[in-house]
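Trainee: coordinates only, sequence not included:
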């Protein structure tokens, strides 16, 4: 598999995205569970089936582009809102990037490292793969100049807090389902979802600025456009101290990002699953 990844990493991005589009539709055709979850989650957010179907090919591209992003040459990247990063860094504060499962979330950290990492590195939280070959590959691919990886362990969380207190950047996906005991039930598109409290804990780890970001996948393999903007809770105030209220504020912010480009959201992700031994969501 590692050899296959290396071969694929040499292919042009348009070719990989074309292969990924086919892969996405193959998965859709072969898995009834995949189809049911895809349609149910998109409908929960108020989107018709055509939006869910548009995301099928994008989900396949998400997988097929990984060899190029992890092992291949740099890809074209545009920026929208890079000035918000520069302004945050100018204040000497740590920067917490929150990114949903939208578009290409791998490129957001890589693009940051390439542009800003020489003077202000980023540490990203990741869940180690179960397969040994993939675990080693992912760990190596995400460790690059200006970019460090922290596992989803207590030691990894301490690494994130240390980076923020040093005025560095940290990135994570707050719509990722956490283990039991590390989250609260909070509405996400109108349905209770087990939501991590780590985002709020990191935001309160000293002087921290929160920025929202996501990587738009451009058509025909032309590269990516990284969007960055300040985190602005709907109530106009700061992030709440209460974990449940903070989780709701962050979920609302993630919903707003998803609504910018719903076909590129990973609707097949099992966002509403309950962690093992977790209490049932409120009725």
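Mentor: Thanks, I have it. Note that the structure is a prediction, hence the values are computed from the model and not measured. Numbers count the residues shown, from 1 in each chain.

Trainee: When you work out contacts or count neighbours from here on, use the C-alpha atoms and nothing else.
Mentor: Fine.

Trainee: what sits against residue 212?
Mentor: Counting by Cα atoms under 8 Å, 6 or more residues apart in numbering, residue 212 makes contact with 97, 98, 99, 228, 229, 230, 231.

Trainee: And these, which of them are buried?
Mentor: For the contacts of residue 212, a burial check counting by 16 or more other Cα atoms under 10 Å picks out 97, 98, 99, 228, 229, 231.

Trainee: Helices along the stretch 101-250 of the chain, start to end?
Mentor: Under the criterion DSSP state H, counting those that start in this stretch, the stretch 101-250 of the chain contains helices at 105-116, 132-142, 154-165, 198-203, 243-258.

Trainee: helices and strands around the third one, which ones?
Mentor: This means helix 154-165. strand 94-98, strand 122-126, strand 147-151, strand 169-172, helix 198-203 (3 or more Cα pairs under 8 Å, 6 or more residues apart in numbering; DSSP states H and E).

Trainee: next up, a second structure to put side by side with the first:
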């Protein structure tokens, strides 16, 4: 398997994206569970049929580009494969020295965000990203090796990992989190996402509140015909002000609702590149089911 991945890593990105588009449709054809989940999640958000079809191919491209990203030599920069939009926001946040918390959903190529940031700013600040190790030994080893790059550090999705993220922010460094990833039981709260209750992590907003770090939104748009990626950076809106007498649970839900709203706004910029097949609405083992609560209706794309 590694030999195949190494061979793929040497192919042009445009070739990998063509292979990936075919792979995406192959998975769609053979997996009824995947088809149902993608359709249901996209329909919940009011996503147009054309964007749903695009999402099938884009999910395959995401998989096919991983060898190119993971096995690319550390001394071979991304260079012109990355174009920046809003990078001044990240530069200003680093200059402020209060730490930078970067949030990106499962949109476009989130793997390239960390590498591009580490290449450009790693000489002045390490970027620490949280990840969930793969179950297969060979894949876990590949992930760890691929992500061990200058200016880039990773921590596991555990209490120890959370402590390392907080320490990094308090040192004035950068931290990256995928806030639309379903957290383990006890590390999230139910909040609406595209009009349906989704178990949402509380880590991101707690880190922001406890550290005072700058909060930025970032995502990498996959450009047509393997032309590379456009990284978009924007300041996050302000977190909700704590309500007088609000319980910790109520405040967590308010923060999670705001967080999901930010992610929705990013996804609507390019709905065809969101990972609609991700099991976003699952109930984590041990977590209580979502209580009945008023929800908003996802509007059209």
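Mentor: Arrived safely. Everything numeric in this text was worked out from a predicted model, so none of it was measured.

Trainee: Next, format the helices of the stretch 101-250 of the first structure as a markdown table and append mean neighbour count and distance to residue 190 of the first structure.
Mentor: Shown next, in a markdown table, are the helices of the stretch 101-250 of the first structure (neighbours: other Cα atoms under 10 Å; distance: least, Cα to Cα, whole Å):
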| stretch | mean neighbour count | distance to residue 190 of the first structure |
| --- | --- | --- |
| helix 105-116 | 21 | 24 |
| helix 132-142 | 15 | 34 |
| helix 154-165 | 18 | 29 |
| helix 198-203 | 20 | 20 |
| helix 243-258 | 20 | 10 |
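
Trainee: Which of the ones you listed sits closest to residue 275 of the first structure?
Mentor: Relative to residue 275 of the first structure, the nearest member of those by Cα to Cα is helix 198-203, separated by 15.6 Å.

Trainee: Nearest to residue 122 of the first structure, out of the helices of the stretch 101-250 of the first structure?
Mentor: Proximity to residue 122 of the first structure (Cα to Cα) singles out helix 105-116 among the helices of the stretch 101-250 of the first structure, at 6.6 Å.

Trainee: Tell me how far the aligned residue in the first structure for residue 275 of the second structure lies from residue 59 of the first structure.
Mentor: The alignment partner of residue 275 of the second structure in the first structure, by TM-score structural alignment, is residue 266. Relative to residue 59 of the first structure, residue 266 of the first structure is positioned 6 Å away (Cα to Cα, to the nearest Å).

Trainee: got the contact list for residue 205 of the second structure?
Mentor: Residue 205 of the second structure neighbours (Cα under 8 Å, 6+ apart): 239, 255, 256, 259.

Trainee: Just give me the match in the first structure for it.
Mentor: Under the alignment (TM-score structural alignment), residue 205 of the second structure pairs with residue 200 of the first structure.

Trainee: cool, residue 230 of the second structure as well?
Mentor: In the first structure, the residue paired with residue 230 of the second structure is residue 225, using TM-score structural alignment.

Trainee: Leaving out sequence neighbours, find the closest residue to its match.
Mentor: residue 78 (4.5 Å; Cα to Cα, 6 or more residues apart in numbering).

Trainee: In three-state terms, how would that neighbour be classified?
Mentor: Of the three states, residue 78 of the first structure takes strand under DSSP: H, G, I helix; E, B strand; the rest coil.

Trainee: And the one 5 residues further on, by the same measure?
Mentor: When the structure is reduced to helix, strand and coil (three-state DSSP), residue 83 of the first structure reads as helix.

Trainee: what separates it from residue 227 of the first structure, distance-wise?
Mentor: Counting by Cα to Cα, the gap from residue 83 of the first structure to residue 227 of the first structure is 11 Å.

Trainee: again with residue 236 of the first structure
Mentor: Counting by Cα to Cα, the gap from residue 236 of the first structure to residue 227 of the first structure is 21 Å.

Trainee: and what of residue 164 of the first structure?
Mentor: Residue 164 of the first structure is 21 Å from residue 227 of the first structure, where distance means Cα to Cα.

Trainee: for residue 131 of the first structure, same thing?
Mentor: Counting by Cα to Cα, the gap from residue 131 of the first structure to residue 227 of the first structure is 32 Å.

Trainee: The two: who's more crowded?
Mentor: Applying other Cα atoms under 10 Å to residue 131 of the first structure and residue 227 shows that residue 227 carries more neighbours, namely 17 against 9.

Trainee: residues contacting the closest residue to the more buried one other than its chain neighbours?
Mentor: Distance criterion Cα to Cα, 6+ apart; nearest residue to residue 227 of the first structure, sequence neighbours excluded, is residue 80 at 4.9 Å. By Cα under 8 Å, 6+ apart, the contact set of residue 80 of the first structure is 225, 226, 227, 228.

Trainee: what about residue 284 of the second structure, neighbour count?
Mentor: For residue 284 of the second structure, the count of nearby residues is 15 (other Cα under 10 Å).

Trainee: Tell me who's in contact with the alignment partner in the first structure of it.
Mentor: Pairing criterion TM-score structural alignment: the partner of residue 284 of the second structure within the first structure is identified as residue 275. If you count contacts by Cα under 8 Å, 6+ apart, residue 275 of the first structure has them with 177, 178, 179, 180, 194.

Trainee: what's the distance between the last one and residue 183 of the first structure?
Mentor: Distance of residue 194 of the first structure to residue 183 of the first structure, computed by Cα to Cα: 6 Å.

Trainee: Looking at those two, which has the bigger crowd around it?
Mentor: Shown here are residue 194 of the first structure and residue 183; by other Cα under 10 Å, residue 194 has more neighbours (30 against 20).

Trainee: wait, isn't the more buried one in contact with residue 177?
Mentor: Yes. The criterion here is Cα atoms under 8 Å, and residue 194 of the first structure meets it with residue 177 at 6.1 Å.

Trainee: Between these two, which contacts overlap?
Mentor: Residues touching both residue 194 of the first structure and residue 177 comprise 271, 272, 273, 275, with contact defined as Cα under 8 Å, 6+ apart.

Trainee: List buried residues within these.
Mentor: Using 16+ other Cα under 10 Å, the buried ones in those are 271, 272, 275.

Trainee: For residue 257 of the first structure, state which of these is nearest.
Mentor: Comparing these against residue 257 of the first structure with Cα to Cα places residue 271 closest, at 15.8 Å.

Trainee: hang on, that closest one in a strand?
Mentor: No. Remark: residue 271 of the first structure does not belong to a strand; assigned using three-state DSSP, it is coil.

Trainee: Sweet, I'm off.
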